[in-house]
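# sequence first, then the predicted structure, then my questions.
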Amino acid sequence: MQIIVLTCLVAVAVAAPQFEEPVVELLRDERVFNEDGTFSYAVEADNGIKTAVSGSIGAGGQINQEGSYTFILEDGTQALVSFVANENGFQPQSSLLPTPHPLPEHVFELLEIAERQRAAGIVFE
């Protein structure tokens, strides 16, 4: 009985999937940190990921940053995201980001009517 249990355990151990950790090699890693609080870094990996950021201390004591990062999409194209991060928050720009649908023409007409009513002193409660 012990041999059967031992044989089953060995079979399960041999049949278990073997995973290999992906290895990413850094092609570029440049970092500069200055005593005045400014900094910059640029990193590039062999899998197509790249980032470059520069930063400084803002007027309110926050860290302001601007930079970009790129990565490879599933279809093989390269995606680019540029950004600014400051007292106004994180502001990315990319063709990947969703955009709102354009407003229908009648909305602009309604906004004009509302503006004329406000100018004429008409108030709705």
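That came through fine.

# only C-alpha atoms from now on, for both contacts and neighbour counts.
OK.

# which element is the most centrally placed residue in the chain on?
Per CA atoms, centre = their mean, the C-alpha nearest to the average position across the chain is that of Val81, at 7.0 Å. Here Val81, judged by DSSP states H and E, is contained in strand 78-86.

# check it against this one:
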Amino acid sequence: MKFVILATLAAVALAAPKPDYTKAAARSALDSSEEIGILRQDLVMEDDGRYNLDVETANGIFVSQSGTPEGPDNSVVKSGSFSWTAPDGTPVVVTFVADENGYQPQSDVLPVAPEFPHPIPQFVLEQIEKARQEDAARARGDFSSEEDSYRPPASYRAP
């Protein structure tokens, strides 16, 4: 009897319609978006693989890039820029090169890694010096600090 009830519940669960969240999300995005006009779109493609592309939209997005098949194995080396205004009013301009070294963007709005070598805080320098002094003391066999007061038997020490 339990088997029949479980089989019935499983059949009902499998037969239940499943919501399609993908369509609902896409429908919501379409309902809330507006069409943005393309003011200019210029694409020039040469027979040798070179190209130039310029696009400008009504909401202030601008894209300009060019490419040539001058990379390794005739891969296309690209360079260009794109720009727009962020929601907070900040103008965003990104220039880039894409070649055998990968995609290399540059912009004032991109995060920047700290310069290397970056300044080392004084407390770190002091800790490094302390470790150097302790290593030198160990090498001489001079264990004067409380932490180094334990001296293992000679049979445990490295030659």
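All right, it came through fine. Since this is a predicted model, take the numbers as computed values, not measurements.

# can you give me the TM-score here?
For this chain pair, the superposition-based TM-score is 0.66 by TM-score structural alignment, normalised by the length of structure 1; 92 aligned residues with a CA RMSD of 2.3 Å.

# other SSEs contacting the helix or strand just after the strand holding Val81 of structure 1?
The element immediately downstream of strand 78-86 of structure 1 (helix or strand, assigned by DSSP H and E) is strand 89-93. Counting contacts by 3 or more CA pairs under 8 Å, 6 or more residues apart in numbering; DSSP states H and E, strand 89-93 of structure 1 packs against strand 78-86.

# could you tell me where the strand it packs on falls in structure 2?
Aligned by TM-score structural alignment, strand 78-86 of structure 1 falls on residues 91-99 of structure 2.

# count the neighbours of the residue nearest to Val97 of structure 2 when sequence neighbours are not counted for me.
Nearest non-adjacent residue to Val97 of structure 2, counting by CA to CA, 6 or more residues apart in numbering: Ser79, 4.3 Å away. Ser79 of structure 2 has 19 neighbours, counted by other CA atoms under 10 Å.

# aligned counterpart of Ser79 of structure 2 in structure 1, please.
Aligned counterpart of Ser79 of structure 2 in structure 1: Glu66 (TM-score structural alignment).

# ok, and what's touching the strand or helix carrying that match?
Assigned by DSSP H and E, Glu66 of structure 1 belongs to strand 63-72. Outside strand 63-72 of structure 1, the residues within contact range by CA atoms under 8 Å, 6 or more residues apart in numbering are 47-58, 78-87.

# could you redo the last one with a cut-off of 10 Å?
37-45, 47-58, 77-94 (CA atoms under 10 Å, 6 or more residues apart in numbering).

# how about whatever residue of structure 2 lines up with Tyr41 of structure 1, nearest residue that isn't a chain neighbour?
When structure 2 is aligned by TM-score structural alignment, Tyr41 of structure 1 is paired with Leu53. Excluding the flanking residues, the one nearest Leu53 of structure 2 by CA to CA, 6+ apart is Leu43, at 4.5 Å.

# that neighbour belongs to a strand, doesn't it?
Yes: when DSSP: H, G, I helix; E, B strand; the rest coil is applied, Leu43 of structure 2 is found to be in a strand.

# burial measure for it, as a count.
Using other CA under 10 Å: Leu43 of structure 2 sits among 13 other residues.
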